[in-house]
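Engineer: no sequence on this one, just coordinates:
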């Protein structure tokens, strides 16, 4: 029996922060992925509105900077509609912050800039979720200075000593990750160049960051595969139900 390949749209804010490790996983799991350049493309287009899955990627701006970047308002509106309808949605870093804002939570500058490889702790809900492989202190890439309050009716899945809200679930089909599970260690050289000013300002050694990346590269690839494969498999029922209702 022929099985329809599912559609995903990834909203991208800067070219080098893309799907990374998630791209081959989605191809293998039967997804057709297209990219939308959030600052310039039409976020109201039906291909985005009706996508089986919306992925909102990271970027070096703040959710609260709507005066400078008015397209953020359109992103928030799009997320409000999808989340209210229970449509599958994944937010990473800036994407997670936009999801929090769309759900009515406060997004603001944090007290600590987190850049580099670290870990997160999982509460019971996190250990029972697709993030379970992170429970043993596995490395994740942090690259943010902003944070958010936990939205009403959301479930906290991860935290650390700097920020209480590192990941949350909203309903059965929405996942927000403050950290970068998708970051491909082989592509991070582009991040070092694209974020050169930020790295220098934070006094972070690119040489040390590169060395740590090489150390954890095999681990993060394996855990990304486990986590994203598990989460994507949970979406099948929701997508089938939505398709039947159309």
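Structural biologist: Cool, got the structure. Small disclaimer: the values here were computed from a predicted structure and weren't measured.
Engineer: going forward, measure contacts and count neighbours with C-alpha atoms only.
Structural biologist: Noted.
Engineer: summarise which helices and strands the longest strand anywhere in the chain is packed against.
Structural biologist: Across the chain, the longest stretch assigned as strand under DSSP state E is strand 107-118. Applying 3 or more C-alpha pairs under 8 Å, 6 or more residues apart in numbering; DSSP states H and E, we find strand 107-118 packed against helix 94-102, strand 140-148, helix 206-234.
Engineer: from residue 46, how far out is the residue sitting nearest the centre point of the chain?
Structural biologist: Most central in the chain under C-alpha atoms, centre = their mean is residue 92, positioned 1.5 Å from the mean C-alpha point. Applying C-alpha to C-alpha, to the nearest Å, the value for residue 92 to residue 46 is 23 Å.
Engineer: hey, where'd the strands end up in the chain?
Structural biologist: In the chain, the strands defined using DSSP E lie at 6-12, 31-37, 53-56, 89-92, 107-118, 140-148, 154-158, 167-170, 174-177.
Engineer: rebuild these as JSON lines, extending it with distance to residue 228.
Structural biologist: Formatted as JSON lines, these follow (distance: least, C-alpha to C-alpha, whole Å):
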{"stretch": "strand 6-12", "distance to residue 228": "14"}
{"stretch": "strand 31-37", "distance to residue 228": "13"}
{"stretch": "strand 53-56", "distance to residue 228": "12"}
{"stretch": "strand 89-92", "distance to residue 228": "10"}
{"stretch": "strand 107-118", "distance to residue 228": "19"}
{"stretch": "strand 140-148", "distance to residue 228": "14"}
{"stretch": "strand 154-158", "distance to residue 228": "15"}
{"stretch": "strand 167-170", "distance to residue 228": "14"}
{"stretch": "strand 174-177", "distance to residue 228": "11"}
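Engineer: let's bring in a second model and compare:
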């Protein structure tokens, strides 16, 4: 059985709608809690897929949260292997930083459902199904496109929302995986952040109800196509 290892920073910011997709495709999913588990003892290349999930801290905050140093070293080892690596929100920022790209505060929060603007390369990439589909944004930091990478999507508020480095590395600033049926966990868990940003949780809740089904369908298409590319890369030409 194939294995997928997910590094989690908050319990409710998990794989969401992507977990059943991975299971359907024959992956055994295992979570590691980055803040409490010993990341230095993890085999970075021991899983077929490594996913680094989101969280409310900064990719440059290792002095405040020392476990981030071990997490960056784990990402470094994974990148060196060339094996599939997916980063979401904080995960995408950590990967970008490890690849040599700047990660910095935006000065404001981008929170809520809104569509992306795909670049030309983005439209031709696995992100194509996301055209015109509102996705969940929930961040206050941003990354530069990593050296050697390709910018795939952005928004007016945050022009760099997705990148790819080769076929094996995909970084997404937005929450493609968000399960609208569990949005209440986000609204309660991040209630202080919503209040500081002056956002009404009722608006996010209603938008999740309206846009959740289309986002879930698009997420399956996007990650399904990306996984197909990993398999094709591994098997090579026949």
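Structural biologist: Happy to help now that I have it. Keep in mind the model is a prediction, meaning the values are calculated, not measured.
Engineer: follow-up on the earlier one: do you know which of the helices and strands packed on strand 107-118 of the first structure lies nearest residue 31 of the first structure?
Structural biologist: Minimum separation from residue 31 of the first structure across those (C-alpha to C-alpha) falls at helix 206-234, 9.7 Å.
Engineer: what's the distance between the closest one and the middle of its chain?
Structural biologist: Averaging C-alpha positions (C-alpha atoms, centre = their mean, to the nearest Å) puts helix 206-234 of the first structure 14 Å from its chain's average.
Engineer: what's the angle from that helix to strand 107-118?
Structural biologist: Here the directions of helix 206-234 of the first structure and strand 107-118 differ by 110 degrees (axes from the mean of the first three to the mean of the last three C-alpha atoms, to 10 degrees).
Engineer: so where is helix 206-234 of the first structure in the second structure?
Structural biologist: The aligned range for helix 206-234 of the first structure in the second structure is 201-229, by TM-score structural alignment.
Engineer: so for that stretch, what gets flagged as buried?
Structural biologist: 201, 204-205, 207-208, 211-212, 215-216, 218-227, 229 (16 or more other C-alpha atoms under 10 Å).
Engineer: mean deviation of it from the first structure?
Structural biologist: For stretch 201-229 of the second structure, the mean deviation from the first structure after alignment is 1.0 Å (mean C-alpha distance after the TM-score superposition for the first structure).
Engineer: I'd assumed residue 186 was in contact with residue 221 of the first structure.
Structural biologist: No - assessed by C-alpha atoms under 8 Å, residue 221 of the first structure is found out of contact with residue 186, at 10.4 Å.
Engineer: state the distance from the aligned partner of residue 102 of the second structure in the first structure to residue 151 of the first structure.
Structural biologist: Here residue 102 of the second structure is matched to residue 106 in the first structure, going by TM-score structural alignment. Look at residue 106 of the first structure and residue 151 of the first structure: by C-alpha to C-alpha, they are 8 Å apart.
Engineer: higher neighbour count, those two?
Structural biologist: residue 151 (20 against 16; other C-alpha atoms under 10 Å).
Engineer: for the more buried one, what are its contacts?
Structural biologist: 100, 103, 104, 105 (C-alpha atoms under 8 Å, 6 or more residues apart in numbering).
Engineer: just tell me what it corresponds to in the second structure.
Structural biologist: Here residue 151 of the first structure is matched to residue 146 in the second structure, going by TM-score structural alignment.
Engineer: now for the nearest residue to its match once chain neighbours are set aside, how many residues are close by?
Structural biologist: Excluding the flanking residues, the one nearest residue 146 of the second structure by C-alpha to C-alpha, 6 or more residues apart in numbering is residue 101, at 4.8 Å. As a burial measure, residue 101 of the second structure scores 17 neighbours (other C-alpha under 10 Å).
Engineer: ok, now residue 68 of the first structure?
Structural biologist: When counting by other C-alpha under 10 Å, one arrives at 10 neighbours for residue 68 of the first structure.
Engineer: swap in residue 38 of the first structure?
Structural biologist: Neighbours around residue 38 of the first structure, by other C-alpha under 10 Å: 19.
Engineer: tell me the counterpart of it in the second structure.
Structural biologist: So, by TM-score structural alignment, residue 38 of the first structure is matched to residue 34.
Engineer: so that match makes contact with residue 5?
Structural biologist: No - counting by C-alpha under 8 Å, residue 5 is not a contact partner of residue 34 of the second structure; they are 11.5 Å apart.
Engineer: follow-up on the earlier one: identify the residues contacting the match of residue 102 of the second structure.
Structural biologist: Residues in contact with residue 106 of the first structure (C-alpha under 8 Å, 6+ apart) are 100, 148, 149.
Engineer: the residue nearest to the centre of the first structure touches residue 180, doesn't it?
Structural biologist: Yes - between residue 92 of the first structure and residue 180 there is a contact under C-alpha under 8 Å: 6.5 Å.
Engineer: which other residues reach stretch 20-37 of the second structure?
Structural biologist: 1-10, 19, 67-68, 71, 220, 224.
Engineer: ok, so of the residues you listed, who is nearest residue 52 of the second structure?
Structural biologist: residue 7 (4.8 Å).
Engineer: what about that closest one, how many neighbours?
Structural biologist: Neighbours of residue 7 of the second structure (other C-alpha under 10 Å): 24.
Engineer: any idea how far residue 188 of the second structure is from the counterpart of residue 139 of the first structure in the second structure?
Structural biologist: Aligned by TM-score structural alignment, residue 139 of the first structure pairs with residue 134 of the second structure. Taking C-alpha to C-alpha as the measure, residue 134 of the second structure falls 22 Å from residue 188 of the second structure.
Engineer: who has more neighbours, the two?
Structural biologist: More crowded of residue 134 of the second structure and residue 188, by other C-alpha under 10 Å: residue 134, with 21 against 12.
Engineer: next, count neighbours for the closest residue to the match of residue 139 of the first structure other than its chain neighbours.
Structural biologist: In this structure, residue 134 of the second structure finds its nearest non-sequential neighbour in residue 115, 3.9 Å apart by C-alpha to C-alpha, 6+ apart. Residue 115 of the second structure: 16 surrounding residues under other C-alpha under 10 Å.
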